[in-house]
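**Q** Build me a model:
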Amino acid sequence: MTAPHALQLHLEPVLAGLPDFARRVVAATLESLRSSSMALAVAQDRQQVFAAMEALNRHGARWVESFASHLDQAVREAMDDRAAARGRSIGRLRVDELTLVDERQAEEDIETSRTVMQIEELAEWELREVQAYMAALRGETTIRREANPLRPEVYARALSHSSRVLPLDTAPRMLLLRTAGSEMGRLLREAYASLCRGLEQKGVEPLSFRAVPTPASPAPARDPFGQVLGKLRAAAPAGAPAVPGGLEARLAELNRRIAPDSLPVPLDAPHVTVPNVLQQLQAPAAGAAPTSPDPELVSLLSKLFDQILADPRLLPPVRSVLGRLQVSVLRVALQDPTLLTEQQHPTWLLLDRIASHCAGYADVKDERLSGFLAFVEQLVGRVAAQDKPDATLYRRALQEVNDYIDAKAREAIERSRAAVEKLQRIERAEQLRSVLRQQMRQWQGPPISQSLRDFLFGPWVDVLVEAMSRYGEDGQETSELLHTVDELLWSLQPMRNAEDRARLRALLPLMTERLQRGLDLIGMPTEQRAAVLAELRAMHTKHMREPAPEDLTPEQLVQRLREEEDSGPLWFDSGEDVDRSVLPTVPIGLMSHPETEAGRLAREAWQSRLVPGTWYLMFVQGRWVTAQLTWVSDNKQFFLFSSQQVGHSHSMTRRALERLLREGLVTVLEDRSLLQRAADSMLQDLDGPR
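**A** Predicted coordinates:
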């Protein structure tokens, strides 16, 4: 029996039991909510619990059906995860594909991650055993978390997605997910144990766990690559570089062994051994005199390339490309002493740039990766062919790589132009609403009706955004429509004297014409605009006829104050968080103290790394994905990412990014560069037991 058939056969009972599992989770959740509601002393918490309970009582059957359906689909997809990964492709972004991760989605992702952690804590040993059985059923030789189609995140995502059928606001739905996640973890522990017993009775042998020794890690060096450069510098020949006789011929011979015609290495090659030719340079060729320029220098460079060519984060073709530069780097070291003193030498920067740009690619069929490698292979071939390479050569090569990456980034943004423009419009709208809120806070007139408030913050903001898109932010038409807001707010307050009333009469025709012109831009339906204009006309008529405040009798003044008091405050809290600053990715510990100086400095440091091209590891839509930042809005309110695992590009609001950050759900993919990693490993080998 083949592995896929064995997996399918043994998991069919699990799939058949998913509806019952869903019913048990929902029933346990409802019981837990009933028990907790009696112990809650805070009214707001009780209201959220009661809202969740009411939704379950009325729509529990719908949730069970949706949960079971999502679970069945998710488990079946996870059973064929490798085929799905191979078949996934990155297409052009369409506007309707753009996923906006806002604060609500971030909160949902946070709850999903907490559910995963709860399950892992409650069912740690049972989950390990299930993973061993799943690896055996797949016919694999190692135990992989992703090979388990019943892994916690599969259940957690299904739970989160299915809960959307319940008519709940964000707060009670998050409470519901938190409660349901805990109950599901307990039930999954029982289900995992039962599955393992069943597989054991059927004679399935679980794959054994292999003990992976943890290397002794000395205290991390502050600057490991700097220490490696120091060792190289100490090993370099003193005075003017001297090239021993016969060395150039030997270098040319070694270079031919890794010639360009051996590239490219197939992207899906499982194991590719790239020869470290510098090791061969340490021993003389048969019957020839020693030709090594300095044994220790060559030995250290050879050890550095050993670590680079063994770096598990590099895809096989990337190792091949970088390995092609071994002889060239040695030639630079012999002719350019600055290579051994400057970490920012163009040679090191080129190696790091190539590696970091490829770091986030996991789909070997991604056209962006294959295109970049094809370009780099040609470039590296030209560099390696130079018999006297220097900093200038590598600086030009680095510039070519950067130019290529920038050009591809511009092409990607152009393909996503509609999505970027959509995000820009959203950002402009938020900026305009912020300005309007500030104006409204300073408003000294009587309360504005909710309908007019909705008009200002809705359709009229859309008018201004459309004007900015058509005529530019500084265009005359845009300026006139922006000024209309000031005129409108002024016209809604009582006129203090005859001069004000006369000014209002003169202003109304022009203001009405501008309002009509603006609403034409967004095509507002006739009935809706007629209702708004009628309300404005009624208020303007009232203000022009009633006496000014100084003409009112004491009784009229008292009545006016009572009316204003009864109508409620002018401005109300919309429930939005205070916009303190742009809060990019920072260490979680510092985010716990956002008002401290250390927290501020950390946020600024991380903000500087939020630049297009950087790869991130983040928890999005219920799963960990590797995503590349491709675009940042002018005010850093929106970030556009491209991720292979999710399958299409998605954007994230600043606040959503902040929320994920606080929970440790987003981090820079490469905390250390290629050379830093290689230096760390090299120093451990050099300083370890001999």
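**Q** going forward, measure contacts between C-alpha atoms and count neighbours the same way
**A** Noted.
**Q** contacting residues for residue 208?
**A** The contact partners of residue 208, taken as C-alpha atoms under 8 Å, 6 or more residues apart in numbering, are residue 132.
**Q** secondary structure class for it?
**A** Assigned with DSSP: H, G, I helix; E, B strand; the rest coil, residue 208 falls in the coil class.
**Q** Also residue 204?
**A** Under three-state DSSP, residue 204 comes out as coil.
**Q** and the residue nearest to it when sequence neighbours are not counted, how far is that from residue 120?
**A** Residue nearest to residue 204 in three dimensions, not counting chain neighbours: residue 133, with 7.4 Å by C-alpha to C-alpha, 6 or more residues apart in numbering. Distance from residue 133 to residue 120, counting by C-alpha to C-alpha, to the nearest Å: 17 Å.
**Q** Let's see this one next, to set against the first:
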Amino acid sequence: MPTRPTLQDFIDEELLRVPMTLDLVIDAVHQRWRERLPGQSRGSGIDPARVLQQHRNELTARALAVLRLSAQEDLRALQPGGSVPPRGAAKPAAPRRSASLVAEPSLSLIDEADVAVDIEIARCTQAVKLQAEVVLRELQTYTSALVNDANVSRDTNPFRPERMVRALWDGVQQLPMARPLMAAFLQDAAQPLATILQRAYAAACRRLEEQGVEPASYRTIVTSGSTVWGHQTTARYQVPDDLHVLRSSMPMPLGSLPAAPQRAPAAVSAAATAAPIAATTTTASGSAAPDPQLIELLARLFEAIQGDLRLAPDTVALMQRLQPTALRVALRDPSLLDRYDHALWRFMDQLAHDLALCTPSQRLRLLGLGRNLVDHLAQADPRDSHGFAWALERLLAAQRHALNQAIAAAQPEIDKLERIVADQASATTGAMPLDIATLDTVPAALMAEPPSATGGTLASTGLPPGATVRAYLQGERRTLVSLWQDGQHELALLREPATELLFAVRQRALARLQSEGLAHTFKVRSLVRRSAEKVMRAL
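**A** I've put the predicted structure just below:
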């Protein structure tokens, strides 16, 4: 009887086939370049097709080495006792920076040429995901079975599309050619790679099936929204403008029927039962009892918050500590479940937002502040909304203090960027007075483009200190907080709280990412609105 394969066996077998996959992609790009030179090579005096053919072995060797290291890291993380490496830790394939660097090696300046590569990486990854979507789900069930993950609760495919594209890009950087040509390689490789990987994923599924691997359940795989490039995820259900309609849709517990007006609903906790009851529903006998639909909706909203995978476990624990307080407030003030902007919800939203953006060194302090504020609110009068406004202001004050500390710590880097801006200004005539008499002789091509044509919001309004963006930068989706920007909105110093890394970025580069759908402002999200959508889907 053959031995059931392990994930290590699967990795070893697939790594033997990776060189052939890469060769097919290189052949496709090479043939395309022989027929039509990429636009970036015109006038450069080099033959990209010839350079690609001469150095294809270096490309393949580097990409294979990167895949081997990343697959072994995944294997260690999935094994008992293994741990996932912290975000921001050293990776086996650190991308080489472009020639556009600040003189100091500790801070690189990311410009439009750099984000052009990020855009091509994202497009190439998306092309593979779109074409191989169905077979990717099937392969995920097989790799989940290899690690005994019967519910397919995580992505266990060591050769997922983003991993393959990043390895290919690391290999491309071994080619002795200009960075725009490297980006052109990814652009021309996107469709061949998608077709080849689709066949490779399907073949891997058939091999695992022949080896006797029983796939995990398909029913637990959930896809998220639209997969079309540049499109935003759209909800299947329209979230109501307020919670009143959703509240009236809650099922009525049997214990709340008029025939038994004195029976308390089973969903009321001990803390809620002890709380004073003012917001009630009048029964047939004229007595007052808690509205069972109100209690049911509140319980379901907090249950949805508890199951929100985007919240860290310690954040969820804080939110759950607020549930008895929320019930006390709802029984006194039913408007809590009529609108999303109640002071209690706004406090919860801000607390979750700040915890998502705080640095690891500040997290314990912020959690302590959150627990103290939650305990204080639990003892306050539920009819008084000023307590929640006071708690919200305390959170905002802590946020401002943390931002000022980060700005002070980054002052040396800010000084360097200010010198760069000053040097660039002195090297141009942009600050010189304009002779009105000669204005009609200025060519239109030399006139500045309007903000709407150069990237929209990020280019026109800039990134003042404290502004937060979510961007695909250097091959990863990052949440970045602005610490500084120059007066002309050309440069910005951003910090990634999760890693405390600094990024000096030209704002036109961020505007380019925004125009491609790879960057957007990151604002405080409404937890209760998100939970209401989940509750509506479950009805």
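**Q** Need the TM-score between these chains.
**A** Here the TM-score for the pair of chains, by TM-score structural alignment, normalised by the length of structure 2, is 0.73; 485 aligned residues with a C-alpha RMSD of 4.8 Å.
**Q** between residue 133 and residue 120 of structure 1, which one's more packed in?
**A** Between residue 133 of structure 1 and residue 120, counted using other C-alpha atoms under 10 Å, the more crowded position is residue 133 (24 against 20).
**Q** got a list of what that one touches?
**A** Counting by C-alpha under 8 Å, 6+ apart, residue 133 of structure 1 makes contact with 196, 199, 204, 205, 206, 207.
**Q** which position in structure 2 aligns with it?
**A** Counting by TM-score structural alignment, residue 133 of structure 1 lines up with residue 142 in structure 2.
**Q** check which helix or strand covers that match.
**A** According to DSSP states H and E, residue 142 of structure 2 maps onto helix 133-146.
**Q** swap in residue 236 of structure 2?
**A** Going by DSSP H and E, residue 236 of structure 2 is not in any helix or strand.
**Q** Measure how buried it is and give me the count.
**A** Neighbours of residue 236 of structure 2 (other C-alpha under 10 Å): 9.
**Q** I'd assumed residue 459 was in contact with residue 489 of structure 2.
**A** Yes - applying C-alpha atoms under 8 Å as the test, residue 489 of structure 2 and residue 459 come out as touching, 7.2 Å apart.
**Q** Touching both of the two, which residues are there?
**A** The contact sets of residue 489 of structure 2 and residue 459 overlap at residue 507 (C-alpha under 8 Å, 6+ apart).
**Q** Which one's more surrounded, these two?
**A** residue 459 (24 against 18).
**Q** shouldn't the more buried one be in contact with residue 511?
**A** Yes - counting by C-alpha under 8 Å, residue 459 of structure 2 does reach residue 511; the two are 5.6 Å apart.
**Q** Off-centre distance for the lengthiest strand in structure 1?
**A** Longest strand in structure 1, counting residues (DSSP state E): strand 623-632. With C-alpha atoms, centre = their mean, to the nearest Å as the basis, strand 623-632 of structure 1 stands 4 Å off its chain's centre.
**Q** which secondary structure elements does it contact?
**A** helix 391-415, strand 615-620, strand 638-643 (3 or more C-alpha pairs under 8 Å, 6 or more residues apart in numbering; DSSP states H and E).
**Q** same thing but 10 Å
**A** Packing contacts for strand 623-632 of structure 1, counted by 3 or more C-alpha pairs under 10 Å, 6 or more residues apart in numbering; DSSP states H and E, involve helix 103-122, helix 152-162, helix 391-415, helix 417-441, strand 615-620, strand 638-643, strand 649-653, strand 666-668.
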